[in-house]
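S.K.: next come a sequence and a model predicted from it.
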Amino acid sequence: MRKIAVFGVSGRMGQMLVREIDAASGASLSAAVERAGHDWIGQDLGRMMGGAARDLVVTDDIDAALAASDVIIDFTAPAATVALARRAADAGVAHVIGTTGFDDDDLAALAEIGTRGHIVRAGNMSLGVNLLVTLARQVAAALGEEFDVEIVEAHHRHKVDAPSGTALMLGEAVAQGRGVNLSDVADRGRDGITGARREGAIGFHAIRGGDFIGEHDVIFAGPGERVTLRHVASDRALFARGAVRAAMWLEGRAPGEYSMLDVLGLGKS
């Protein structure tokens, strides 16, 4: 059995991960972890999730959770994730990262940790979104810069980062297709007298409200025609299923920082 620990277990995604691990063949939940001082610490996980007791107590003991696990799944916060990645790599425990909102320093730290650890990191764990990333790269490579690119995403009112990790994945794919660096061409929202659109820019726009699970459009607007690639998530459980799939896939892999494209056989690794 693949022993999997969930960090941030009290959140919506954490609880979905628990259910998906329970349902997965060949997987078992090895630890349920929350931050120090959280109300769930010391309580039975099953009871806290509104069900029957399951003889697993929520803990804030990271070392004990790592010692009990083959792999951890983490949808928490950037600083916590980077610190946890170091400890997981030192302990020889694989790490699936669904956290978003990393800055450049965080990403550089994770890349360094990936030289000795086993990481799958993705802004989105769904099959459909990762297929969309592949298509966005291909369309961007096929269409010239006379096609302006705008990426529009919508999420629920509680999401704390913008653009979404998925929108940035799509922007990176478009930039790769065009052979440019996203940081050089990204245009994140517009306000006031902005002047004409910058040639070659990749625009980002974030909608926040209600209970959107996640919607992403990549718009290629050319002279006389438009091409729109679109993905709509209707069930958050698909992200948890993807994360568990990644946790199972990491078994026996060489050290590295992988993506969901690798897990799904769409990448180069």
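M.R.: Sure thing, it's come through. Numbers count the residues shown, from 1 in each chain.
S.K.: use CA for all of it now, contacts and neighbours both
M.R.: Will do.
S.K.: measure residue 175 to residue 97 for me?
M.R.: Here residue 175 is placed at a distance of 23 Å from residue 97 (Cα to Cα, to the nearest Å).
S.K.: ignore what I typed, I meant residue 160.
M.R.: Look at residue 160 and residue 97: by Cα to Cα, they are 17 Å apart.
S.K.: who has more neighbours out of these two?
M.R.: Using other Cα atoms under 10 Å, the more surrounded residue of residue 160 and residue 97 is residue 97, with 26 against 12.
S.K.: that one against residue 120, yeah?
M.R.: Yes - counting by Cα atoms under 8 Å, residue 97 does reach residue 120; the two are 6.1 Å apart.
S.K.: now the strands: where do they sit in the stretch 1-150 of the chain?
M.R.: For the stretch 1-150 of the chain, the strands defined by DSSP state E, counting those that start in this stretch cover 2-7, 27-33, 71-74, 94-97, 118-121, 148-155.
S.K.: who's sitting farthest from the centroid in the chain?
M.R.: Computed with Cα atoms, centre = their mean, the residue of the chain farthest from its C-alpha average is residue 224, at 35.4 Å.
S.K.: quick one: it from residue 160, how far?
M.R.: For residue 224, the distance to residue 160 equals 37 Å [Cα to Cα].
S.K.: count of residues packed around residue 24?
M.R.: Per other Cα under 10 Å, the neighbour tally for residue 24 reads 14.
S.K.: nearest spatial neighbour of residue 166, skipping sequence neighbours?
M.R.: The shortest distance from residue 166 to any non-neighbouring residue, by Cα to Cα, 6 or more residues apart in numbering, is to residue 123 (4.9 Å).
S.K.: er, residue 218 I mean
M.R.: residue 151 (4.6 Å).
S.K.: that neighbour against residue 172, yeah?
M.R.: No - at 11.1 Å, residue 151 does not count as touching residue 172 under the criterion of Cα under 8 Å.
S.K.: neighbour-wise, which of these two wins?
M.R.: Neighbours per residue, other Cα under 10 Å: of residue 151 and residue 172, the larger number sits with residue 151, 24 against 21.
S.K.: how close does the more buried one get to residue 97?
M.R.: Distance, residue 151 to residue 97, by Cα to Cα: 23 Å.
S.K.: distance between the ends of stretch 69-79?
M.R.: Note: stretch 69-79 ends 22 Å apart using Cα to Cα.
S.K.: structure B:
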Amino acid sequence: MTRIFLSGASGNVGRTIVRTIVGKEGFQLVGGWCLEAGSDLGTIAGIGELGIKASNDLRAALAESKPDLVIDFSATPVMAENMSVYLDFGLNAVIGTTGLTEDDLAPFKAAVAAKGLRWAVIPNYGLGITLVTDFIKKARAYYPFVSITDRHTNEMANAPSGTAAALAAAAAGDDAGEVKSRESYPGVLGAKICGVPVLAERLPWPGPYSGHTISLARKDEIITIEVQDYTSEIYMDGVFMTAEKIASLPPGSFVRSLGEIF
């Protein structure tokens, strides 16, 4: 039985994880961290009391609950501090973050390797995005033109999403199609991430909507792929697949994509 501590327990993904873990064989929820200190995690998730109270003191809650693994889907501004705590406790971690760059993560990657821990720090645990990313890596050699549109609600904390940045990294290549248009207004052609133009759109779509459109093109041919996610349920397969396999990874592993898991 793997003892799980959940950070960001009151967010959309956090509440879904609580509802999922209750019926998940091989896992036991032992604690959670969020702003709603003292509230029952089951009540927060809308499934009735579980007898496990949320805490807003991360160190104290970890010391009391003694988890085997932490799952963190909290907000980007607190993620770096949380990860430092997990290092201090010597914990393996499954982390969902959309706003940290490779430079931000570099010191944590080094520390995980030094301590022999196993972390998955993945911007998107959806199966669809993972399969599309694999296709982009294969197709990119033949399609020099690439553009990505990143759509989230207006409540999204950062732009672009970590998913859009990861897609851009997957589409990076030396052979880039030449766009002769020059911007009359700065940024109108999108921000360049790994040389790939990315446009972020933020509108009040209902629920925890996210959408990504990837266009690849060569002369006389355009491929357009659209992935739209409407609930946090779609991440559960990826999250728990990672949680199940992470302990068997080599010590010092720092996984950055779900494709490395399945």
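M.R.: Okay, I see it. Here the structure is a predicted model, which is why all the values come from computation and not from measurement.
S.K.: which neighbours do residue 97 and residue 120 of structure 1 share?
M.R.: Common neighbours of residue 97 of structure 1 and residue 120, counting by Cα atoms under 8 Å, 6 or more residues apart in numbering, are absent.
S.K.: for residue 90 of structure 1, which non-adjacent residue is spatially closest?
M.R.: Distances taken as Cα to Cα, 6+ apart place residue 117 nearest to residue 90 of structure 1, at 7.7 Å, with adjacent residues excluded.
S.K.: what is the burial count for the one you found?
M.R.: Residues near residue 117 of structure 1, counting by other Cα under 10 Å, number 24.
S.K.: what is the aligned counterpart of residue 44 of structure 2 in structure 1?
M.R.: Aligning on TM-score structural alignment places residue 44 of structure 2 opposite residue 48 in structure 1.
S.K.: contacts only, for that match.
M.R.: residue 40.
S.K.: cool, residue 167 of structure 2 as well?
M.R.: 133, 148.
S.K.: what do we get in structure 2 for residue 114 of structure 1?
M.R.: In structure 2, residue 114 of structure 1 lands on residue 112 (TM-score structural alignment).
S.K.: quick check: that match touching residue 86?
M.R.: No - contact criterion Cα under 8 Å: residue 112 of structure 2 and residue 86 do not qualify, at 9.9 Å.
S.K.: higher neighbour count, the two?
M.R.: A direct count of neighbours by other Cα under 10 Å for residue 112 of structure 2 and residue 86 places residue 112 higher, at 21 against 18.
S.K.: please name the nearest non-neighbouring residue to that one.
M.R.: Among residues not flanking residue 112 of structure 2 along the chain, residue 252 sits closest, at 5.4 Å (Cα to Cα, 6+ apart).
S.K.: does the one you found count as helix, strand or coil?
M.R.: coil (DSSP: H, G, I helix; E, B strand; the rest coil).
S.K.: structure 1: which residue goes with that one?
M.R.: So residue 252 of structure 2 corresponds to residue 255, using TM-score structural alignment.
S.K.: what's the separation between its match and residue 65 of structure 1?
M.R.: Distance from residue 255 of structure 1 to residue 65 of structure 1, by Cα to Cα: 21 Å.
S.K.: now swap in residue 47 of structure 1 and tell me
M.R.: Taking Cα to Cα, one finds residue 47 of structure 1 at 20 Å from residue 65 of structure 1.
S.K.: and residue 137 of structure 1, by the same measure?
M.R.: Distance, residue 137 of structure 1 to residue 65 of structure 1, by Cα to Cα: 39 Å.
S.K.: between those two, which one's more packed in?
M.R.: Just comparing residue 137 of structure 1 and residue 65: by other Cα under 10 Å the higher neighbour count belongs to residue 65, 22 against 19.
S.K.: so who does that one touch?
M.R.: Residue 65 of structure 1 makes contact with 5, 30, 31, 32, 33, according to Cα under 8 Å, 6+ apart.
S.K.: kindly report the same for residue 56 of structure 1.
M.R.: So residue 56 of structure 1 contacts 31, 32, 44, 45, 46 (Cα under 8 Å, 6+ apart).
S.K.: distance to residue 192 of structure 1 and neighbour count added to those residues, as JSON lines?
M.R.: As requested, the contacts of residue 56 of structure 1 are arranged in JSON lines below (distance: Cα to Cα, whole Å; neighbours: other Cα atoms under 10 Å):
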{"residue": "31", "distance to residue 192 of structure 1": "50", "neighbour count": "27"}
{"residue": "32", "distance to residue 192 of structure 1": "47", "neighbour count": "28"}
{"residue": "44", "distance to residue 192 of structure 1": "53", "neighbour count": "19"}
{"residue": "45", "distance to residue 192 of structure 1": "50", "neighbour count": "26"}
{"residue": "46", "distance to residue 192 of structure 1": "52", "neighbour count": "16"}
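S.K.: show me the residue at the heart of structure 1, geometrically.
M.R.: residue 123 (2.8 Å).
S.K.: correct me if wrong: it contacts residue 75.
M.R.: No - in this structure, residue 123 of structure 1 is not within contact of residue 75 by Cα under 8 Å, at 10.3 Å.
S.K.: which residues do these two both contact?
M.R.: With Cα under 8 Å, 6+ apart, residue 123 of structure 1 and residue 75 have common neighbours 98, 99.
S.K.: before we move on, the earlier item: mind checking the strands of the stretch 1-150 of structure 1 for the one nearest to residue 204 of structure 1?
M.R.: strand 148-155 (4.9 Å; Cα to Cα).
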